[in-house]
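>>> pasted the sequence and its predicted model underneath.
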Amino acid sequence: MLNSIVTIICIALIAFILFWFFKKPEKSGQKAQQKNGYQEIRVEVMGGYTPELIVLKKSVPARIVFDRKDPSPCLDQIVFPDFGVHANLPMGE
């Protein structure tokens, strides 16, 4: 009887650990601010991009401002192949 209880507890604990590590993380989203005829959003680059998800209105020109604070060479460029954009991200700009 005790072995059955211990086995059930261990299986539940393993299931919880697997769920915790493999669950899909929620993405933080942010809507762009409306300015003089265009929409603008700021993205902080520090170990990743914050916000991870941006929401833009269709058919309204958009400006995305990246503020790079991470010196890692992995984050020194942005590429949007669908839009033909490939740009360097200088530190602090």
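Thanks, I have it.

>>> from here on, contacts and neighbour counts on C-alpha atoms
Noted.

>>> contacts only, for the most centrally placed residue in the chain.
In the chain, the centroid-proximal residue (Cα atoms, centre = their mean) is E52; its distance is 2.5 Å. By Cα atoms under 8 Å, 6 or more residues apart in numbering, E52 lies in contact with K27, S28, G29.

>>> repeat that for V65.
Contact analysis of V65 by Cα under 8 Å, 6+ apart lists E40, I41, R42, V43.

>>> among those, which lie within strands?
Using DSSP state E, the members of the contacts of V65 that fall in strands are E40, I41, R42, V43.

>>> of the residues you listed, closest to N88?
Top of the list for closeness to N88, among the ones in strands among the contacts of V65 and by Cα to Cα, is V43 at 14.5 Å.

>>> now the closest one, nearest residue through space, not along the chain?
F66 (4.8 Å; Cα to Cα, 6 or more residues apart in numbering).

>>> then this one, side by side with the first:
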Amino acid sequence: MAVPEIIVAITAVGVIAALTCYFFGIRRSHSAQPVDGIQRVEVRVLGGHQPETIRVRQGAAAELVFDRQESGDCTGEQP
């Protein structure tokens, strides 16, 4: 193997590893905090959603508050 082929192979392995971590890596979740009997979670929208995963208790009321910090049309659409 020539040096350029080795560099390409190493780069390809690195890119595959990075993509695997990005798509299949551990996601941090955020648990809803109860306020006056309602589980409330604030979700920041800025190039994506933070937190990406939210945990709430089954059978209890939940409120999601979206803090939209971007001006893109896509995130403002109503279903």
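Received it, and whenever you're ready, just let me know what you need. From a predicted model like this one, the values you see are computed outputs, not experimental measurements.

>>> circling back to that earlier point, tell me the secondary structure at the residue nearest to V43 of the first structure.
Put simply, F66 of the first structure is strand when judged by DSSP: H, G, I helix; E, B strand; the rest coil.

>>> any idea how far it is from Q39 of the first structure?
Distance, F66 of the first structure to Q39 of the first structure, by Cα to Cα, to the nearest Å: 14 Å.

>>> check P73 of the first structure too.
The value you get for P73 of the first structure to Q39 of the first structure, if Cα to Cα is used, is 29 Å.

>>> show me which of the two is the more surrounded one.
Per other Cα atoms under 10 Å, whichever of P73 of the first structure and Q39 has more neighbours is Q39, with 17 against 8.

>>> check contacts around the nearest residue to that one once chain neighbours are set aside.
Using Cα to Cα, 6+ apart and skipping residues adjacent in sequence, the residue nearest Q39 of the first structure is A62, 4.8 Å away. Listed by Cα under 8 Å, 6+ apart, the contact set of A62 of the first structure reads Y38, Q39, E40, L56.

>>> between those, which is closest to W20 of the first structure?
Nearest to W20 of the first structure among the contacts of A62 of the first structure is L56, at 31.5 Å by Cα to Cα.

>>> residue in the second structure paired with that closest one?
Using TM-score structural alignment, the partner of L56 of the first structure in the second structure is V56.

>>> my read: that match touches A32, true?
Yes: counting by Cα atoms under 8 Å, A32 is a contact partner of V56 of the second structure at 5.5 Å.

>>> which residues are common contacts for those two?
Common neighbours of V56 of the second structure and A32 (Cα under 8 Å, 6+ apart) are Q39, A62.
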